[in-house]
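Colleague: can you look at this prediction? I've put the sequence above it.
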Amino acid sequence: MVERFKKHINSKLSFLKDARLLIAISGGVDSVVLVHLCHQLNLNISLAHCNFNLRGKESDEDENFVIEFANSLDIEAFTESFNTEAYAARNKVSIQMAAREMRYFWFDELAQQLQFDYILTAHHADDNLETFLINFSRGTGLDGLTGIPKINNKFVRPLLPFSRENVIDYAKANNLNWRVDSSNASTKYLRNKLRHEVIPILKEINPSLLQSYQGTINNLSDTADIVEDCMEAFLEKAILSIEDNKIVLSVLEFKKKNNPKAYLFETLKDYGFTEWNDVQNLLDAQSGKYVVSNTHRLIKHGDTLLLSELITEAYEDLLISNIHEEVETPFGVLTFSEVDKVSTNDTTAIFVDKNRLKFPLKIRNWQMGDVFFPFGMVGKKRVSKYFKDEKLSLLDKESSLLLCSQNDIVWILNRRADDRFKVTENTTDILKIELK
């Protein structure tokens, strides 16, 4: 296996030979074998072990084993202890997801602080098959059927061409010791159930299952490359703009396609949407209709779709006690300055009669029922009617903020000033309010 591994590194992962590598090691046979193989090839490696404190004494023994193993090979090892159950409860995720999130965050942190070029994990061909079956059973697209990526940013999986049987045979042949995680024997978790009950039956039906699966993965990966090329060309036309808080997509470009739902899926698959019929129905929906995922919202606005992060918290009211304060807003820093004359009003700056303001001023979200007197017009207008006349999207309406003097609107930030505070021939003190 050493020669096969060496050949694989030389032909597919040669960049690892001159890099600083951090190997994620649990103490199980897979990661122990990966470390031993990399050590045999004299790669520049260090080890990182997570103690999730989920199996009492076993967890501590795993950590001690890793430290002793690293010492026996004269390799640097890092360990970190986590309160996994507390993290899971606090973030309302499963124990497995909590461990995954903390593990990868710590690996990234180590790599950045200590300048490791790549992080190696010991996923092998059987892990890849299990992942394929998990995704297949839950429902997925092409990406979910192409298995675990060999390279994903800093993360590299050098053992993917090798089976679990290859790994165990190597460990035994080299008299390696390893730790056995007792929780891996439980079929309570889907991956273990597939590993212990489903895959053995599939291998009995087809003894060459892993080889057949690898051929399928290669074919699917080739197809995925074609899809990626097609989507790149499509998105050059479909993405109208990318702004700080939203991506604007052309409805027309999707409707030109024979299967718009397929293009919507490929465009939006990374944003958590699951109800794809509802997403497709937005193409013909009225403005203001939307679909949400756990993290994002897709809004129909005219001939566009607006993709934005889901904001669950309203903007907190801010009080401004005097003109010497500078206030941070989503639109920029709000500043005040006394000036001698008025230059042209625009959306980022207004000029007001300072003596008409009553401090403290307040910045707040707009509310239904708000009324103001638009600058340059006679009479009042509901803010909601102004938004409608301006053809603002739901997203723009929700993010709009008001600068108020007591209960009176002075300015819809970045949009329209109120006529009641304008500078007149009787004004003695002019105040410029600006967003920078």
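Modeller: Sure, I can see it. Numbers count the residues shown, from 1 in each chain.

Colleague: contacts, neighbours, all on C-alpha from now
Modeller: Fine.

Colleague: could you pull out the buried residues of stretch 66-81?
Modeller: Under the neighbour-count criterion of 16 or more other Cα atoms under 10 Å, stretch 66-81 has 66-67, 69-70, 75, 77-78 buried.

Colleague: ok, second structure coming up, stack it against the first:
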Amino acid sequence: MLHQPQQKTYLLAVSGGVDSMVLADLFQVSGFNFHIAHINYHLRNEDSNLDQKLVFDFCDKHNIPFHLYEVSEEDEQPENSIQNWARELRYRYFREIQEKENLDYLVTAHHLNDQLETFIINLSKASGIRGLSGIPQNENGILRPLLGFSKDEIYDFAKENQIDFREDQSNQKTDYLRNKIRHNIVPELEKINSDFLNNFSKSINYINQAKDFINQSVDDKIKILKINSDENQIIINKEKFSQESELIRYEILKRFGFNDENEMQKVLTAQTGSSFFNSEFQLIINRNELIFENKLEVRNDNLEEILLEIIDNEIIIPQNIKNEIQEFGNCFWKVDKQKVQLPLKLRRKQEGDLFFPIGMIGKKKISKFFKDEKLSILAKQKIWLLCDADERILGVLPFRQDGRFSSEKSYDYFEVRI
């Protein structure tokens, strides 16, 4: 079940139902090093307290560390989507315990019937190969060792080994989608084929093998379509991407967190300059490029402004910023001391910014200057403006200085060296 299980530590999520009590018993008789966590939502009056007591008594009898979270009025409960709220609450609590107690894995008691219900739910959502592959046995530090066993097998094991558990009567209701599938759809499928659940288990195994194959194919396709990449971004050829099958396009976008099927069509027809966002990535459309940027990486372009030191009349540009600027070239500017207000700073472009480029007559918007320089969307995001305390732009590094602040004197100036 687990690689070197005796050397690892575990946190078991135990509700008091037959699945989780069988799981707890198996871990106890196997001699694993584990803790147990229980959530009392207080949604079922005295039944909730009796569930808690059962789990606590099991831990007390076997000297197992017990962790309890009791939902109170301070925990704001939504009027709808209470299942999602409860799930987020318990997993957040479990992770807190893991971190505090330094436990390697979280273990849940999901079983084969849960797998089937999840499959049907995902099938109705057109969720792709990942959704159809169901609940993973081992992913993101969460283990589900009972996934291969049916609910009936778990009941039989509990009866044979005299394992105490409690039934949650709310599971008999059909208020929620999962319960409707459990009580209305699955029994009909089993009437059609008495061996349906066993055959489904085999099918899920085949689907997972297909998922692994597709994932490898997607990795290979990304390598072929990739124009450039570093630790923070991957650039893909948009034209070649659009020529791939719908499945490959969908799976590539999902790899970067873009799961909406409608969003895929928007990406294919989006104009240059369009951006798409999710919690992890920003997708930028730049001519024939799809630029996927990792939003979780700390990058210089996340900085709003940087105050600059002046040492021996040289404006000191931080080395990490200087490295970024040098992608576009070098410069040596002389800034008239008498014409600027200190402190000087670097910042990104803002709406309406303009300056007076040296060697030209009149003013020009920074956006127009970028366009004339034929800078890509990505390049524009990396450009720094040198400004003074009055927000006047002294130049666009390293391209062009503002002629109003350039010094022609052989003294009384600040140097900018890139």
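Modeller: That came in fine, so what should we check first? As the structure is a prediction and not an experimental result, all values here were calculated from the model.

Colleague: picking that back up, among the buried residues of stretch 66-81 of structure 1, which are located in helices?
Modeller: Here DSSP state H is the test, and these give 66-67, 69-70 as lying in helices.

Colleague: before we move on, back to that, using a markdown table, lay out the buried residues of stretch 66-81 of structure 1 together with distance to residue 6 of structure 1.
Modeller: Formatted as a markdown table, these follow (distance: Cα to Cα, whole Å):
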| residue | distance to residue 6 of structure 1 |
| --- | --- |
| 66 | 24 |
| 67 | 26 |
| 69 | 22 |
| 70 | 21 |
| 75 | 20 |
| 77 | 23 |
| 78 | 26 |
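
Colleague: identify, from these, the entry nearest to residue 154 of structure 1.
Modeller: Nearest to residue 154 of structure 1 out of the buried residues of stretch 66-81 of structure 1 is residue 78 (Cα to Cα; 18.0 Å).

Colleague: aligned to the closest one, what sits in structure 2?
Modeller: Residue 78 of structure 1 maps onto residue 67 of structure 2 when the alignment is built from TM-score structural alignment.

Colleague: nearest spatial neighbour of that match, chain-adjacent residues omitted?
Modeller: Excluding the flanking residues, the one nearest residue 67 of structure 2 by Cα to Cα, 6 or more residues apart in numbering is residue 37, at 4.5 Å.

Colleague: now that neighbour: which helix or strand?
Modeller: strand 33-40 (DSSP states H and E).

Colleague: tally of neighbours for the equivalent of residue 44 of structure 1 over in structure 2?
Modeller: The equivalent of residue 44 of structure 1 in structure 2 is residue 33 (alignment by TM-score structural alignment). If you count neighbours by other Cα atoms under 10 Å, residue 33 of structure 2 ends up with 17.

Colleague: wait, residue 33 of structure 2 sits on residue 6?
Modeller: Yes. In this structure, residue 33 of structure 2 is within contact of residue 6 by Cα atoms under 8 Å, at 6.9 Å.

Colleague: equivalent range in structure 2 for the top helix by length along structure 1?
Modeller: Using DSSP H, we find that the single longest helix of structure 1 is helix 209-238. Aligned using TM-score structural alignment, helix 209-238 of structure 1 spans residues 196-225 in structure 2.

Colleague: could you do stretch 114-127 of structure 1 as well?
Modeller: The aligned range for stretch 114-127 of structure 1 is 101-114, by TM-score structural alignment.

Colleague: which residues in the stretch 251-400 of structure 1 form helices?
Modeller: Assigned by DSSP state H, counting those that start in this stretch, the stretch 251-400 of structure 1 shows helices spanning 251-255, 260-268, 276-281, 383-389, 394-399.

Colleague: the first one vs structure 2 - mean distance after superposition?
Modeller: By that I understand helix 251-255 of structure 1. Helix 251-255 of structure 1, aligned to structure 2 and superposed, deviates on average by 3.0 Å (mean Cα distance after the TM-score superposition for structure 1).

Colleague: show me what counts as buried in that helix.
Modeller: For helix 251-255 of structure 1, by 16+ other Cα under 10 Å, it's 251, 253-254.

Colleague: nearest to residue 147 of structure 1 among those?
Modeller: Using Cα to Cα, the buried residues of helix 251-255 of structure 1 come closest to residue 147 of structure 1 at residue 254, 28.3 Å.

Colleague: next up, the contacts around the equivalent of the closest one over in structure 2.
Modeller: Matched by TM-score structural alignment, residue 254 of structure 1 corresponds to residue 241 in structure 2. Contacts for residue 241 of structure 2 (Cα atoms under 8 Å, 6 or more residues apart in numbering) come out as 225, 249.

Colleague: mind doing that once more with 10 Å?
Modeller: Taking Cα atoms under 10 Å, 6 or more residues apart in numbering, we find residue 241 of structure 2 in contact with 221-222, 224-226, 248-249, 252, 268, 288-290.
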